[in-house]
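Visitor: Predicted structure and sequence below. I'll ask about it afterward.
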Amino acid sequence: MTLERRWTELSSKADLDAEKGWALLAHHYGEAGRHWHTLSHIEDCLTVFDSIEIIPDNATNIEFALFFHDIIYDTHQSDNEERSAEVALSFLSCFDGKEEVADLILATKHTHTEPKNNDEKLIVDIDLSILGSSPDRYSEYSRAIRQEYQWVPESDYRKGRTRLLRLFLDRPKIYNTSFFQNWFESRARENITFEIETLQPAKP
């Protein structure tokens, strides 16, 4: 099933204008300057969602949140999740679960909030699943993130990225659910540790 078809079927559950919604998604996720936070990332997240052995409390809310969670992405700003939630609330104005969808989106502001319920834990883990991917795939991810921050001087990027990655390593567990801990935790720590090493200045 194509991503657009999936969106159309999801929209039918809430009696939404699927065509208008898809145009909105395609416009934002196709913006210049995006290298990781594209529709391919959304498709990857949904693929992980489909493969996990966890029954969510509300799968429809999670799917809507996954589609919208990075719809606003500006590397010069720090309120992307809040603005993405606002877009979702506006488009889903007639959907009963819109507030829950907004909360799920806000939960993906990974270093600022703690998941409050099972579905928030799940969407956070899905969004972070790339950290536990194969080394080659992780390298693609880290390069794409650097491209999105190409306006940041190299030395500043290295410091900022290292600081962010260490926040994940310093957690008792990167992932919230036992499923993701079992399948992704070890590899994620290896990948993050390796990237931190590559970000350090070369020794004279």
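Guide: Received it, and whenever you're ready, just let me know what you need. Residues are numbered from 1 along each chain as shown.
Visitor: Going by C-alpha atoms from here, please, whenever you check contacts or count neighbours.
Guide: Will do.
Visitor: Test my guess that residue 68 contacts residue 85.
Guide: Yes. If you go by CA atoms under 8 Å, residue 68 and residue 85 touch, sitting 7.4 Å apart.
Visitor: Overlap in contacts, the two.
Guide: residue 105 (CA atoms under 8 Å, 6 or more residues apart in numbering).
Visitor: now the helices for this structure?
Guide: Under the criterion DSSP state H, the chain carries helices at the ranges 3-12, 18-29, 39-51, 59-68, 80-91, 98-107, 118-127, 135-148, 154-169, 178-199.
Visitor: So which residues make contact with the longest one?
Guide: What it means is helix 178-199. Here helix 178-199 makes contact (CA under 8 Å, 6+ apart) with 52-54, 125, 129, 131-135, 138, 142, 158-159, 162, 165, 169, 173-175.
Visitor: 6 Å instead, please
Guide: By CA atoms under 6 Å, 6 or more residues apart in numbering, the residues outside helix 178-199 that reach it are 131-132, 158, 162, 175.
Visitor: Against that first model, consider the following:
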Amino acid sequence: MNALDSDIARTLRADCDACFGTTAVWPLVERAYGEPQRFYHTLAHLAELFAHLAPYRADPLWPAVELAVWAHDIVYATTLPAYADNEALSAQWLAQVTHEHCDAAWLHAHASHVSVARDLVLATKSHRLPDGFAVDPELQRAAQIFLDADLAILAAAPDRLREYDRAIAREWAQDPDAPSAAFRAGRKQALEHLRAQAPLFRSAEFAPLEQHAQRNLEMLIGFYA
């Protein structure tokens, strides 16, 4: 799902401009998510997330969730040890880009949203609620729907699931049909980490995806065994 329909691309651009209150951020987003090593973590991934999250645009913390979507994979290295810093650098990017490109009125209105969004981006490393979010219903819901949407690909139909898994292999410079032993071991470990977090989905809205996602996880783990 790398090729992006022109209408979807225009919508993403307009939404990005509206979210940040400036046209200066979209070129940075477009360039980052269009990097040549990306095959899954692309603008198409953002479009999928926004489609999953469309019903929640009226939620109180939607501005924070939206910021988190734009930023969460903005830095995506696929080599070690750089990969371990992706989330921290993506959160740092959000703070930097808003400081550099958003005006004072925007920064005043959205300071708390940027703070929450940075925590959400950092949470994609473990896909667990950030510290302190569980005691605030609005923060908890924002984290749940954002993290659940990010994992919704695991409940995809078979063809889309295979496309996703092959794209991940390609991001790591692997032949999807004959991945290296090192990649197979690492991918299996990552998938087993997700399985150990059951339930994967913490919001009531995404909970119906759980059973299908778990079956898909078992299938993928079996492939890399």
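Guide: Yep, it's here. If you're wondering where the values come from, they're calculated on a predicted model, not measured in any experiment.
Visitor: quick one on the thing from earlier: out of the helices of the first structure, which gets nearest to residue 74 of the first structure?
Guide: Closest of the helices of the first structure to residue 74 of the first structure is helix 80-91, at 6.7 Å (criterion: CA to CA).
Visitor: Count the residues that sit near the alignment partner in the second structure of residue 57 of the first structure.
Guide: Aligned counterpart of residue 57 of the first structure in the second structure: residue 60 (TM-score structural alignment). Using other CA atoms under 10 Å, the number of residues around residue 60 of the second structure comes to 13.
Visitor: Quick check: residue 60 of the second structure vs residue 140 of the second structure, distance?
Guide: To residue 140 of the second structure, residue 60 of the second structure is 12 Å away according to CA to CA, to the nearest Å.
Visitor: how many neighbours does the residue opposite residue 118 of the first structure in the second structure once aligned have?
Guide: Residue 118 of the first structure maps onto residue 141 in the second structure, with residues paired by TM-score structural alignment. Residue 141 of the second structure has 20 neighbours, counted by other CA under 10 Å.
Visitor: what's the closest non-adjacent residue to residue 141 of the second structure?
Guide: In this structure, residue 141 of the second structure finds its nearest non-sequential neighbour in residue 203, 7.2 Å apart by CA to CA, 6 or more residues apart in numbering.
Visitor: counterpart of residue 41 of the first structure in the second structure?
Guide: The equivalent of residue 41 of the first structure in the second structure is residue 45 (alignment by TM-score structural alignment).
Visitor: swap that for residue 167 of the first structure, sorry
Guide: Aligned by TM-score structural alignment, residue 167 of the first structure pairs with residue 193 of the second structure.
Visitor: and if you look at residue 17 of the first structure?
Guide: When the second structure is aligned by TM-score structural alignment, the residue opposite residue 17 of the first structure is residue 22.
Visitor: how close does the residue nearest the centre of the first structure sit to residue 176 of the first structure?
Guide: Centre of the first structure computed as the mean C-alpha position; nearest residue by CA atoms, centre = their mean is residue 127, 3.7 Å away. Per CA to CA, residue 127 of the first structure is found 12 Å from residue 176 of the first structure.
Visitor: Equivalent analysis for residue 153 of the first structure, please.
Guide: Distance of residue 153 of the first structure to residue 176 of the first structure, computed by CA to CA: 33 Å.
Visitor: Neighbour count for the two, which is higher?
Guide: Using other CA under 10 Å as the criterion, residue 153 of the first structure and residue 176 rank with residue 176 on top: 18 against 9.
Visitor: Fine by me, we can end here.
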